[in-house]
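> here is my input; please provide its structure:
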Amino acid sequence: MFRAITRHGHKLKSLRTLPRSVSRPAYRAFCSTEEIERDEMEYDVVIVGAGPAGLSAAIKLRQLSEDRDEELSICVLEKGAQVGAHILSGNCFNPHALNELIPDWRNDETCPLETKVSEDRFSILFENKSINVPEMFLPKSIRNHGNYVCGLGEIVEWLGEKAEEEGIDILPGFAGSEIFYNEDGSVGGVITNDFGVAKDGTQKDTFMPGMIVKAKQTILAEGCRGSLSQQLIEKFNLDGNVVNKQQYGIGIKEVWEVDNSEFKPGLVKHTVNWPLGPNVYSGTFMYHVKPNKIHVGMVVGLDYKDPYLNPYEEFQRFKTHKNISKYFKNGECVAYGARALNEGGYHSLPKLTFKGGMLTGCSAGFLNVAEIKGTHHAMKSGMVAAETIWSKLEKDEDISGKELTEYETSMQDSWAVHDLKKWRNFKLGFKKNLWFGLIHGFLLNFTQGREPWTLKIGNKKDHEYTEPKSKFKPRKYPKKDNKLTFDLLTNLERSGTDHDHDQPSHLKIKEGMEDWAQKSYDIYGAPEDRFCPAKVYEHIKDEETGEMKLQINAQNCVHCKTCDIKPPNNYIRWTTPEGAGGPKYPGI
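Next up, the predicted model:
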């Protein structure tokens, strides 16, 4: 990491720290004055997030500028302990964007794309049976001929290696916690998290203030519900003119190593209906990856109404279906994780540019729900961002703090957005129920985006769909057998999640909403205790008062961001913890 920091002469100078007795609020106030020095690093471009979008942007920029006399300086900040540590996806990979970025990738023996899709299966599950849907009746969007199944983390690690080979500075373990603004209000870079602040706000021996990473342009590639992206979307009202506010789902996933005759390399299987039924938007995936791994998971739309619904428990129940459990015979679960994902599609895309930077990948919402894919769109958005920046730099134009609106225009003309337009009405077809959504999706095969209607929900957000607990009955879930099904904390160990326990909680109750932890319990039955896939939130009885109080186990957090989306009245805000904390997904 030190090599990366010093490559362009950005060696960090020694830091002047405050007395250890200074509390975090006082420290923050002190930092806002000119009396304390934060280290500064200056780049042409800073990219927040070493995922598919961010790394594609970095690589493309280097490719475009390779003939430039003075090397373009590019920095990629990554909050995970290493590149790929926080990456989680299905993943059925469409190589369209990769073909453009690295045309000869098939000849690279180090590329982890090895398992080509061999068969598509789509089933409607019922409690005791299933119906296989013939391919001719499936939407074209979920036919996977020419795609690959893989662990996306492995692809991202490989892209990270390619970026480093190109001389790009990658700083793992550095979380972007704040936006750095220029004097004119434009974005001028980011400020990284402080290290070594204790839970009580005092400084530890390891204390080091965050640094200011300045740049002419800042590319946000944080993934779904990125914390800096959300700050800028709110500050600049980037989603003020969208047809529908962004919608989200939670994806929960396991990786199994198996040894049975049901394993078929390249098999892609999707199911709908059971166990959640036709009135909750949900579905499952199962991808068979060489040599012996099954990637299996469930996605549940976060617009569900029942506060007693538990997505993790429903996923465990799914595996017990007689037509599903057979795949895991003689198998062992080796990895677990969870992540929120965008589901709004084309009608929920915010304005992509602001003064000093742009949104890419799932920070903007480029996932195509109809395709159940977004990686290739994320990569394309990063590449287009790079092309936009280079189109100015090669003419020696000043881009510092400027809004490069050409990026938005180029994305609208790209195949990525054209794909989203084709299926712009797909997700909302399921608002009525599963059966209407399936029929509507089949019709979209023929309209291919030319349908004259637009399905709308307007400004309604996912947390607003949750209804009071009085309308529902608590759900009872079966006991786990620790062979096929697992309790949540057992599975959490498989995520590699780790945070320094002695640091301030990165999960905040919003100012002025302190009473909503109690209201959530009293009115809604505390849905955050159930939608969290890591047992971060628990309402427990206060020994002194006898009342229920919210306990936040921040050290369990897998950074899925669901708690930033679904709590009643949206009273919780997810912020970045100390860099390098969180999950360490093994190519999941």
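
> hey, let's count contacts and neighbours off CA atoms from now on
Will do.

> stretch 273-282: end-to-end distance?
Start and end residues of stretch 273-282 are separated by 7 Å (Cα to Cα, to the nearest Å).

> buried ones in that stretch?
273-276, 278, 280-282 (16 or more other Cα atoms under 10 Å).

> try stretch 575-588
575-588.

> strands of the stretch 51-200 of the chain, residue ranges please.
74-78, 92-93, 115-116, 119-125, 130-132, 148-149, 169-172, 176-181, 187-192, 195-197 (DSSP state E, counting those that start in this stretch).

> what's the longest one packed up against?
Contacting strand 119-125 under the criterion 3 or more Cα pairs under 8 Å, 6 or more residues apart in numbering; DSSP states H and E are the following elements: strand 130-132, strand 267-273.

> what's the answer for the third one, then?
For strand 115-116, the contact count by 3+ Cα pairs under 8 Å, 6+ apart identifies strand 148-149 as packing neighbours.

> distance from the strand it packs on to the middle of the chain?
Averaging C-alpha positions (Cα atoms, centre = their mean, to the nearest Å) puts strand 148-149 19 Å from its chain's average.

> alongside the first, I'd like the structure of this one:
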Amino acid sequence: MHTLLSKSNSFRNPTFTSLRSSNSFHTRLWNSTPSTSISSNTNISHGSPQDLSNSTSSSGCSGIRHFSHNSSFSVFQNGFKRIFSSGHCLNSVILRNFDGERSGTLKNQIFGTQSRSVCTEPDRESIEYDVVIVGAGPAGLSAAIRLKQLCREKDVDLSVCVVEKGAEVGAHIISGNVFEPRALDELLPQWKQEESPISVPVSSDKFWFLTKNRALSFPCPFDNKGNYVISLSQLVRWMGAKAEELGVEIYPGFAASEILYDANDFVVGIGTNDMGIAKDGSKKENFQRGVELKGRITLLSEGCRGSLSEKIIKKYKLREKEQSQHQTYALGIKEVWEIDEGKHKPGFVLHTMGWPLDRKTYGGSFMYHMNDRQVSIGLVVALNYHNPFLNPYEEFQKLKHHPAIKPMLEGGTVLQYGARTLNEGGFQSIPYPVFPGGAIIGCSAGFLNVPKIKGTHTAMKSGMLAAEAAFNVLHEGLNMETYWDNLKNSWIWKELYEARNYRPAFEYGLVPGLAISAIEHYILKGKFPFTLKHGKPDHEATNVAELHQQIHYPKPDGVLSFDVPTSLHRSNTNHEHDQPAHLRLRDPKIPELVNLPEYAGPESRYCPARVYEYNPDENGQVKLQINAQNCLHCKACDIKDPKQNIEWTVPEGGGGPGYSVM
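A predicted model of the protein is given here:
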């Protein structure tokens, strides 16, 4: 593991292999007759359809089907549709008849990942569950686990499905992460007695204010006693295995692209996107229709700026219902390093503010020492910054050259790179999280505690509360609004209320923000007599270029700092190139007519993956080029574009980064 991670040699931990898809591929089936299957000795490479002309199928159907290591698939047998989940730890096989009625469950039947029976249909398949959860992150998996726990406690059988757009559980999960186990203690009280990825307790905690050449030590405002330094992507893999042990069906590699409604505008599930569509919109040979996953309850746990969650919030006016303010965001950029043994201090936690950011830009850096000589280092930049020339990626590269940071990294090797936006709106920005047919949980709703720099524990707790409400809806006939009531009576609400003024205090600048937050934290203990409001939405905070001077960043040295292509390779990012761009311009003229002349093309700088580039065309006219295959799914473009002209949508399932230790 002490080697640079690449797509072909990514991190492997035997504890978490059951939820992993090491490769996804398209397979073409020709004129199949009774039972089309792919056996363990079939050699199929990524992106290269292979003919299986000698295969047979009992249903006499032919067509094209997409698979991944953890795909769901179906076969018709004796009038029933048998729904499978590939992967070593499948716990059940659901039998449903053609109208979707649940007919029976065969428990604890194991199917290998290399042998599959399939059948295709011309129309989109529809599979019914009691609860459908979108996103296999900490909130979604906590909800799934809690639902199944309640089923066992009450001797009730409810079907629970989790759909995940990443190629494997954890592939799109990235966080600091200093983990507060409060919610996990409630969810899985025996976790300390089990083998888990939570093994490095915080040993020391420091807080520095950085100037260009100095690090000034201040009393640490964080209380991390009892917390752990972890990889969140590894934690959710472990949680995914726990969920499957309880009977949850998890389908990685399937991107939820639409909400399903009934005639009364009641949410009845989600639809996954079609596969095998070319850039021009035509159907390729490996075209496959998406699947409808219908649920009596749908829980959205897509993470920060979830695309379906945002649509639900707007459709049902959930912010207006609670008179909540707009959400405000930050972009976190992170690397995992392997450093020299003599410099490694397991459990050491460092946070900084100040340099390299200017006094008007909120943000800070972190360094966490994990196990195996691994260190997480990152920079978080609030996306309400004013200067369109600011480049968060380049600011992060500068950070690593600070005299107090550089010695800790020298001689080390970068293992992985990634980026993701995070919610910073806190208490003021929480929308009403319940909609007809479901609820929004985790970072999709925005439960991050900004002064703590923690949101995993609150996300997990929200998932647990939503699960309890959903169970009571399905089993007791109660209303889903009990989720909202229980949320307001939980420790999440108390925690976020006490921290509500920390982030908006920095609207007045770095020094006033530090002063106000210190008074609230140390003197008033979260009991400020009033609630501060957030400033402008992040995209409106961007000034025109003429008000600022261009920022000249140093060239990377290839030792501590790196160019974007080098870093991007370390993210294991992979997309099917021949597919419609999932980054859509509402008005294709705005980049050249507005963003470039007025804002100097800020999308070429706020994106940490060089997705957006301005290049001259054959006529010498500068045009915006979108390199969608580079996308890290961070959502910064959807948030920061000055005219809100960029819409982030899900690409083909399984595409995106392949995080393993983030």
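
> picking up where we left off before, from the buried residues of stretch 273-282 of structure 1, which land in strands?
Judged by DSSP state E, strands contain the following of the buried residues of stretch 273-282 of structure 1: 273, 282.

> which residue lines up with Cys560 of structure 1 in structure 2?
Counting by TM-score structural alignment, Cys560 of structure 1 corresponds to Cys634 in structure 2.

> in three-state terms, label its match for me.
Following DSSP: H, G, I helix; E, B strand; the rest coil, the label given to Cys634 of structure 2 is coil.

> wait, Met358 of structure 1 sits on Thr218?
Yes: Met358 of structure 1 is within contact range of Thr218, at 6.7 Å (criterion: Cα atoms under 8 Å).

> re the thing from before, can the buried residues of stretch 273-282 of structure 1 go into TSV with extra columns for distance to Asp108 of structure 1?
TSV is the format used below for those (distance: Cα to Cα, whole Å):
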residue	distance to Asp108 of structure 1
Asn273	41
Trp274	41
Pro275	42
Leu276	43
Pro278	44
Val280	43
Tyr281	40
Ser282	37
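
> quick check, nearest of the buried residues of stretch 273-282 of structure 1 to Arg143 of structure 1?
Ser282 (18.5 Å; Cα to Cα).

> which residue is the nearest non-sequential neighbour of the closest one?
Distances taken as Cα to Cα, 6 or more residues apart in numbering put Val300 closest to Ser282 of structure 1, at 4.4 Å, once the chain neighbours are dropped.

> which element is the corresponding residue of structure 2 for the one you found on?
Counting by TM-score structural alignment, Val300 of structure 1 corresponds to Val381 in structure 2. Element membership of Val381 of structure 2, judged by DSSP states H and E, is strand 374-382.

> C-terminal to that strand, what's the next element?
Next element after strand 374-382 of structure 2 (DSSP H and E): helix 392-399.

> distance from that following helix to the middle of the chain?
That offset, for helix 392-399 of structure 2, works out to 22 Å (Cα atoms, centre = their mean).

> contacts for that helix?
331, 333, 355-357, 378-379, 381, 405, 553-554, 556, 560-562, 605-608 (Cα atoms under 8 Å, 6 or more residues apart in numbering).

> redo that, cut-off 10 Å
210, 212, 331-335, 355-357, 364-365, 377-383, 405-406, 419, 552-557, 560-564, 605-610 (Cα atoms under 10 Å, 6 or more residues apart in numbering).

> same deal with stretch 519-526 of structure 1?
306-308, 466-472, 474, 513, 516-518, 527-529, 537-539, 548-550, 567-569, 571.

> cool, stretch 469-489 of structure 2 as well?
Outside stretch 469-489 of structure 2, the residues that reach it (Cα under 10 Å, 6+ apart) are 130-131, 143, 146-148, 150-151, 154, 156-158, 296-299, 432-441, 461-468, 490, 492-494.

> one more time with 7 Å, if that's ok
Residues from elsewhere that reach stretch 469-489 of structure 2, judged by Cα atoms under 7 Å, 6 or more residues apart in numbering: 147, 297, 433-434, 465-466, 493.

> Cys304 of structure 2: which of the residues you listed is nearest?
Distances from Cys304 of structure 2 to the contacts of stretch 469-489 of structure 2, taken by Cα to Cα, are shortest for Pro433, at 14.0 Å.

> brilliant, that's me finished.
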